[in-house]
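>>> Based on what follows, work out the 3D shape:
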Amino acid sequence: MTLGRALHKSAARTPLAGDAARSAQVSGVGMAGAAAVVGAAATGAGAAEESVRRGRVRLPVLVSAVILVLSMVLSIALGAVTISPADQISTLLGHLPLIGFHSGVAPIEQAIIWDLRLPRVVLAALVGAMLAGGGAAYQGVLRNSLADPYLLGVAAGAGLGATVVIVLGGAGTPILPVAAFVGAVAAVALTYTVAAAGTERAGGYALILAGVAAAAMLTAIQTYLQQQHADQMRQIYNWILGSFAVASWSDIWMVAPYIAISVVVLLAHRRILDVLRVGGDEATTLGVDPRRAGLAIIGAATLGTAAAVSVSGLIGFVGIVAPHAVRLVAGASYRVVLPVSMICGGAFLVLADLVARTVQAPAEVPIGVITAFVGGPFFLLVLRSRRSRHGVL
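A predicted model of the protein is given here:
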């Protein structure tokens, strides 16, 4: 191809570059100079396009972050004792090391903020972010918009692990979340084993079917244990429906490393998720190994989800509501969907927990009931929209 033809093709692709080339030729710079001008103009156009793309990501992230912060402030403020935002900030500064800030807040209010409400709100935000991010990741890898982070048996495994500890008299002990975490990870390992045994590799449909089978089996065992220990049925159901009533800083420190690792891995794969959602063959032609990438993404989502449910119980619909709500507002690109879903999922669960502990105060409603009230109708809307677009569920 001659230099003139190359300039012509570049001008056709990039109007800005084409104008620059014609201007350079008219001014007598020559073909070599025109090529240099075209290159500079194309680089500038590419930089401008990248800047626009970053802006499309930053604005939704910023807006959702503001919503999350406001949700947390509101949740800390409301309750049997009302706490002002100023007292919240003073208490927080007073507990930060190396600052030496003396808070004028009454000791009882400091205890309410630091020991009761703040760890509860932070844990709800972490769990909500992980469930929403895990749901979005599962939907991208499996190319199923109705997938959620419990699809591969995480919920059933965690429920069985917790049930075993409760019937053995370990309710309320530190071993309970550990058992739930181990049960969740073991359930997903079982799902992968079953899926791989039936096919050459654990593909999307094989994983879904294996997850359903594993969940059914583990749920049957859990139900049997419940029937054999009817006196502890209430404790088991309270855990299954989810609650942050006994949230503490130790719970946060226990799950934060796992959730942090999961979030970092998922965000690092957000562009690959955009490639995977168009299909495995297309991803391969673009240089992405769909099996390896899918395994890394599902593994990270499973790790974080297992950690989250180990301290919160089984809270449904977060992994469906948040990602779909974000897609309705910000589009389908995972560069936006994944981080914004995490932030919005955190805000959603913080507000759900606020309703759960105040709607029937001093009694608490299980948070899973609140999320189901919101998520159930939303789930039906998603099903209806899929049917109207594709003619099938």
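
>>> can we go C-alpha only for contacts and neighbour counts from here?
Will do.

>>> Helix, strand, or coil at residue 34?
The local conformation at residue 34, judged by DSSP: H, G, I helix; E, B strand; the rest coil, is helix.

>>> list the contacts for it?
Residues near residue 34 by CA atoms under 8 Å, 6 or more residues apart in numbering: 20-22, 24-25.

>>> And the residue nearest the centre of this structure?
Nearest to the mean C-alpha position of the chain, counting by CA atoms, centre = their mean, stands residue 133 at 1.4 Å.

>>> separation between that one and residue 296?
14 Å (CA to CA, to the nearest Å).

>>> cool, and residue 349?
Here residue 349 is placed at a distance of 26 Å from residue 296 (CA to CA).

>>> between those two, which one's more packed in?
Using other CA atoms under 10 Å, the more surrounded residue of residue 349 and residue 296 is residue 349, with 30 against 16.

>>> Isn't that one up against residue 124?
Yes: under the criterion of CA atoms under 8 Å, residue 349 is in contact with residue 124, at a separation of 5.8 Å.

>>> Now the second one, please; I'll put the structures next to each other:
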Amino acid sequence: MAADVHRLTPADPHHQERRHQKRRSSGLLGRTPFPLTVLTLSVLTVAAAVCAVGIGAVAIAPDQVLTAVMRGMHGTGTTGDSFIVWQLRLPRVLEALLVGAGLSGAGVLVQVLVGNQIADPFTLGLSSGASLGAVTVITTLGVGAAAGLTLPLGAFTGAAAAGATVFLCATSLSGLSASRLVMVGIAVGHLLSGVTSFLILRTGDSEATQQVMYWLLGSLSGANWELVRIATPPVLAMLLALPLLVRRLDLLALGDGTAAALGIHPGRTRIGVFAVAAVLTGTVVAISGTIGFVGLVVPNLARMLVGGLHRRILPVALLLGALLMLLADTAARTLLSGTELPVGILTAAIGVPAFILVVRHAGGAR
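Purely as a prediction, here's the structure:
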């Protein structure tokens, strides 16, 4: 009798640990209705987007922003504030949302692919491929090439080539394994980074070198409607495909043995997940440069908030990523008067403390 009482007392460390794990399994917002969480994040993102369009050297009130957007949609936003909103700021805000959501979604996929929560989209070597493509364009064709579509096209081509190389080298008859994917991705990434460094060193054009370094740190300063129209279809298509992968992602996260026992082929499933992650990463890196920490921190933050089920993680990660990128880009273009910071510096400044918080939180949950 005494033993039974002792086993059930709250002081029992094993009993407390089980209660603790159960409470944490659904995340910090586990008691909040999930639709309310998504709705709140959606409203915050839309409100932040409207405010971001109005922030700049010329301040524009939210109601005037909405009016200018409506005029632009009807083809009449060509003068004054309407021109600033429609032609200059709105494309940049939309691009920030695309890049943030794309990197966050890719981050969730990559972390499941390799079975490691400290992985990010750049683990696959795609970023290094995009960097090599962009640097090749700038150092070969000159700084003028960065003003058009040649630079994004070169970056996407480099990312696609890197992704194809990693895929071919990491795939065997049994499919795509997590360990080979990590090793090949890191190896290919280092190789391409070395080639990129060589191209930077051999160019004698200081202006080209400055442009390369700015691109490598990430920037949305070149945003325009043409880039938004080109990047939106592939990014949206991949994001819309994510709900179809939710169950498979949950099973992969349990381990290959459990996933196979529950009816999926882990190696073949990784091929499809890898393809979606590669297209997302290649597209957004091509238009924004190499922006770090978003794909690493946001998926972990989403897990901390809403638990480990991917039907909850993915919507929250996409919204958090879009919101984080929007805030970082707005700060990058407004913090210093007359000077724009590379947005990668801001995401690193935000991402490092956030990542440390996530790591400490995860350590405390064990």
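
>>> TM-score for the pair, please.
Here the TM-score for the pair of chains, by TM-score structural alignment, normalised by the length of structure 2, is 0.86; 331 aligned residues with a CA RMSD of 2.0 Å.

>>> Apart from its neighbours in sequence, what residue is nearest the residue nearest to the centre of structure 1?
residue 342 (4.9 Å; CA to CA, 6 or more residues apart in numbering).

>>> just residue 187 of structure 1 next, same as before
residue 157 (5.0 Å).

>>> which one in structure 2 is aligned with the one you found?
Aligned counterpart of residue 157 of structure 1 in structure 2: residue 129 (TM-score structural alignment).

>>> Please apply the same query to residue 124 of structure 1.
Under TM-score structural alignment, residue 124 of structure 1 pairs with residue 96 in structure 2.

>>> swap in residue 93 of structure 1?
Using TM-score structural alignment as the criterion, the counterpart of residue 93 of structure 1 in structure 2 is residue 70.

>>> Tell me how many other residues crowd the residue nearest to residue 56 of structure 2 when sequence neighbours are not counted.
Once flanking residues are discounted, residue 56 of structure 2 sits nearest to residue 334: 6.4 Å by CA to CA, 6+ apart. Neighbour count of residue 334 of structure 2, defined by other CA under 10 Å: 15.

>>> Report the contact partners of residue 334 of structure 2.
55-56, 340.

>>> what's the matching residue for residue 312 of structure 2 over in structure 1?
Residue correspondence to structure 1 (TM-score structural alignment): residue 312 of structure 2 is matched to residue 336.

>>> next SSE after the helix or strand hosting its match?
If you go by DSSP states H and E, residue 336 of structure 1 is part of helix 334-358. Downstream of helix 334-358 of structure 1, the first helix or strand assigned by DSSP H and E is helix 367-390.

>>> Tell me what angle that next one forms with helix 334-358.
If you take axes from the mean of the first three to the mean of the last three CA atoms, to 10 degrees, helix 367-390 of structure 1 sits at 140 degrees to helix 334-358.

>>> Give me the contacts around helix 367-390 of structure 1.
241-243, 314-318, 320-321, 324, 349, 352-353, 355-356, 392-393.

>>> now swap in stretch 173-186 of structure 2 and tell me
113-115, 123-125, 166-167, 169-171, 266-268, 270-271.

>>> one more time with 10 Å, if that's ok
Applying CA atoms under 10 Å, 6 or more residues apart in numbering, the set of residues contacting stretch 173-186 of structure 2 from outside is 110-116, 119, 122-126, 128, 162-163, 165-172, 187-192, 256, 265-272, 274.
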